[in-house]
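S.K.: Sharing a sequence plus its predicted fold:
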Amino acid sequence: MSEETKMSSAERQQLIIDTLKASTQPITGTEFAKKTNVSRQVIVQDVSILKAKNEPIIATSQGYLYLNQDSDNQLKQKVIVCKHTPEQTRKELNIIVDYGVSVRDVIVEHAVYGDLTASLHVSNRKEVDQFIKRIQNTNARYLLTLAEGLHLHTLEADSLEKIDAACRDLEKAGILVPE
């Protein structure tokens, strides 16, 4: 794309919104950057502007998602408390997703910042593997390391029975902190 035909920021932002609304899968900043012939950092800035305008866009480990409030209202949610080592993260997430339950986020309490929340949005073993690989490839630390392994997850599923079944297995594995 030549300099004269580059999209304006308003056009790019509208493209981001329209594309995310139409997608059920996360879309990376790199994908948007290639599509619009700008840097990934420009896309990050565009998304930040859209968030400031109250567009319900979240960044997950797999890319950006547009939160559709209509579908969220049909899902059951439960916040659970877990404690484990970083090495047990894959086991924890796989137990949850194997029951058809999605892990919406992870929350840790920080002594200075208070609650820190990160969007995960993992729903199956492939997404769990991608999340773990991304942590390993970037040498990032799991948020749970900030709180000696203690953290919360918001779980989502189409029934509370699925969430409860996942919780029973997490408890058997010694990961779930009893209520």
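M.R.: Sure, I can see it. Predicted, not measured: the structure shown is a model, and the values here were computed from it.
S.K.: C-alpha only now, for contacts and for neighbours.
M.R.: OK.
S.K.: centroid residue for this structure?
M.R.: Centroid-nearest residue in the chain, with CA atoms, centre = their mean: Leu120, separated by 2.4 Å.
S.K.: which stretch of helix or strand covers it?
M.R.: Following DSSP states H and E, one finds Leu120 within strand 114-122.
S.K.: Can you give the contact residues for that strand?
M.R.: 58-61, 97, 102-110, 128 (CA atoms under 8 Å, 6 or more residues apart in numbering).
S.K.: What's the ChimeraX line that selects buried ones from those?
M.R.: Those of these that count as buried under 16 or more other CA atoms under 10 Å are selected in ChimeraX with:
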select :58,59,60,61,97,102,103,104,105,106,107,108,109,128
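S.K.: Second structure for comparison follows:
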Amino acid sequence: MKQQEKMPSAQRQNLILTKLKEANQPISGSEFAKLTNVSRQVIVQDVSILKAKNEPIIATSQGYMYLKNEQEDHQKKKVIACKHNASQTKEELYLIVDHGVTIKDVIVEHAVYGDLTASIRVSTRKEVNQFIEKINAADASYLSALTNGIHLHTLEADSLAKIEAACDDLKKAGILI
């Protein structure tokens, strides 16, 4: 049985770009590694090279995404401030996604580094569960642990009404600041 050859780097990077531009959901580094017969770490390096070439690729908890042109994006956005402990994270995220709202990121203000932003990109309960499972599997802390639970989220939806409904529920739960 002949072992499949590794794909050359330029061809790999072109494939990554093409697949990400066509995708409507994140693609994991492991998926790219299988497609190209290289390690996930090689894919991480390829993505870093593409980012250095100003390709708008972001890493989310579900995989890589290509940021489409903002002018084509008709999504409504709002940044909200929240405060809660780690055990309330799932409740917070469920309250948001249950209204058809995507949680784009989490932002905390660090005393030394300034604003720290991490992409989350969750839109469903399943994605929330996967995000929380990854945090737990890595034995990692939430960024909000750096700020006694205070953090911001950028929310996106196809209407402001959905975002406002999510905010109303967060306020009732004592999470929205």
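M.R.: Noted; the coordinates are in hand. This one's a predicted model, so the numbers in the text were calculated from it and none came from an experiment.
S.K.: quick revisit: of all the contacts of strand 114-122 of the first structure, which two lie farthest apart?
M.R.: Val97 and His110 (26.8 Å; CA to CA).
S.K.: The residue nearest to the centre of the first structure -> the second structure?
M.R.: Using TM-score structural alignment, the partner of Leu120 of the first structure in the second structure is Ile120.
S.K.: What's the separation between that match and Thr36 of the second structure?
M.R.: In this view, Ile120 of the second structure and Thr36 of the second structure are 26 Å apart by CA to CA, to the nearest Å.
S.K.: Met7 of the second structure now?
M.R.: 5 Å.
S.K.: Which one's more surrounded, these two?
M.R.: Higher neighbour count among Met7 of the second structure and Thr36: Thr36, with 23 against 15, using other CA atoms under 10 Å.
S.K.: separation between that one and Gln25 of the second structure?
M.R.: 19 Å.
S.K.: The first structure: strands as residue ranges?
M.R.: Applying DSSP state E to the first structure gives strands spanning 57-60, 63-66, 76-83, 102-110, 114-122, 150-157.
S.K.: Ile132 of the first structure: which of those is closest?
M.R.: Closest approach to Ile132 of the first structure among the strands of the first structure (CA to CA): strand 114-122, 10.8 Å.
S.K.: Can you show me the helices along the first structure?
M.R.: 9-22, 29-36, 40-52, 69-74, 89-97, 125-138, 160-172 (DSSP state H).
S.K.: post-alignment, the shortest one versus the second structure, mean distance?
M.R.: Okay, so that is helix 69-74 of the first structure. Aligned to the second structure and superposed, helix 69-74 of the first structure gives a mean residue distance of 3.8 Å (mean CA distance after the TM-score superposition for the first structure).
S.K.: Name the stretch among the helices of the first structure that sits most buried.
M.R.: Among the helices of the first structure, helix 89-97 has the highest mean neighbour count (mean count of other CA atoms under 10 Å), at a mean of 20.
S.K.: Average offset of it relative to the second structure?
M.R.: Relative to the second structure, helix 89-97 of the first structure is 0.3 Å off (mean CA distance after the TM-score superposition for the first structure).
S.K.: Not counting that helix itself, show me its contacts.
M.R.: 102-103, 122-125, 128-129, 132, 163, 166-167, 169-170, 175.
S.K.: Ile80 of the first structure: which of these is nearest?
M.R.: Of all those, Ile80 of the first structure sits closest to Cys167, with 8.2 Å by CA to CA.
S.K.: Quick one: neighbours of the nearest residue to that closest one once chain neighbours are set aside, just the number.
M.R.: Residue nearest to Cys167 of the first structure in three dimensions, not counting chain neighbours: Leu176, with 6.9 Å by CA to CA, 6 or more residues apart in numbering. Neighbour count for Leu176 of the first structure, taken as other CA under 10 Å: 22.
S.K.: Surely Leu176 of the first structure is in contact with Lys83?
M.R.: Yes. Leu176 of the first structure lies in contact with Lys83 (CA atoms under 8 Å); the separation is 6.5 Å.
S.K.: so stretch 39-52 of the first structure corresponds to what in the second structure?
M.R.: Under TM-score structural alignment, the match for stretch 39-52 of the first structure is residues 39-52.
S.K.: Now find how far off-centre the matching stretch is within its chain.
M.R.: Computed by CA atoms, centre = their mean, to the nearest Å, the chain-centroid distance of stretch 39-52 of the second structure equals 17 Å.
S.K.: Max pairwise distance over the contacts of helix 89-97 of the first structure: which two?
M.R.: Taking CA to CA, no two of the contacts of helix 89-97 of the first structure sit farther apart than Ile132 and Ile163, at 22.0 Å.
S.K.: All good on my end, thank you.
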